[in-house]
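Engineer: No sequence on hand, only this structure:
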């Protein structure tokens, strides 16, 4: 679809811009499979890294890595 904005035609899109990661990251493994994990920035203060890591590990069983792991879909 095209819409007019300030005298110009622009393409309307439903895409939402995503933030671009910056800096170094550490992989926080979730479970026994090392390929399943979450990246957390190493530039964050210790407490800002430790709390989410603990929460993610405690709730690792809530994550699904494929549709096959989501019953009812």
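Structural biologist: Received, thanks. None of the values given here were measured: they were computed from a predicted structure. Numbering: from 1, shown residues only.
Engineer: Only C-alpha atoms from now on, for both contacts and neighbour counts.
Structural biologist: Noted.
Engineer: Number of residues surrounding residue 10?
Structural biologist: By other Cα atoms under 10 Å, 12 other residues sit near residue 10.
Engineer: Please name every helix or strand in contact with the helix or strand containing it.
Structural biologist: Using DSSP states H and E, residue 10 falls within strand 8-11. Of the remaining helices and strands, those touching strand 8-11 by 3 or more Cα pairs under 8 Å, 6 or more residues apart in numbering; DSSP states H and E are strand 2-5.
Engineer: Structure two is appended below for comparative analysis:
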């Protein structure tokens, strides 16, 4: 659940939620994430916030970009 009153930024909260889904096995290796629009709607945040969250996960090497797919 995303909470706008929490100390973490919205992007950090989204990143933690996605990371949790990966650790729980809901998102597996090689799985493609939903698009930015779908993610922003499901988390109730803006697309730039989703981009920031994904950047956090890329920087942590949790996600990788495969160009030309999706």
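Structural biologist: Structure's in. What do you need? Just so it is clear, the model here is predicted, and its values are computed rather than measured.
Engineer: TM-score for these two?
Structural biologist: Here the TM-score for the pair of chains, by TM-score structural alignment, normalised by the length of structure 2, is 0.27; 28 aligned residues with a Cα RMSD of 3.0 Å.
Engineer: returning to that earlier point: going by neighbour count, list what's buried in the helix or strand following the strand holding residue 10 of structure 1.
Structural biologist: Downstream of strand 8-11 of structure 1, the first helix or strand assigned by DSSP H and E is strand 25-29. Buried residues in strand 25-29 of structure 1, counted by 16 or more other Cα atoms under 10 Å: 28, 29.
Engineer: Beyond strand 25-29 of structure 1, next helix or strand please.
Structural biologist: strand 37-41.
Engineer: Show me what counts as buried in that next one.
Structural biologist: Using 16+ other Cα under 10 Å as the test for burial, strand 37-41 of structure 1 gives 37, 40.
Engineer: and the angle for it with strand 25-29?
Structural biologist: 150 degrees (axes from the mean of the first three to the mean of the last three Cα atoms, to 10 degrees).
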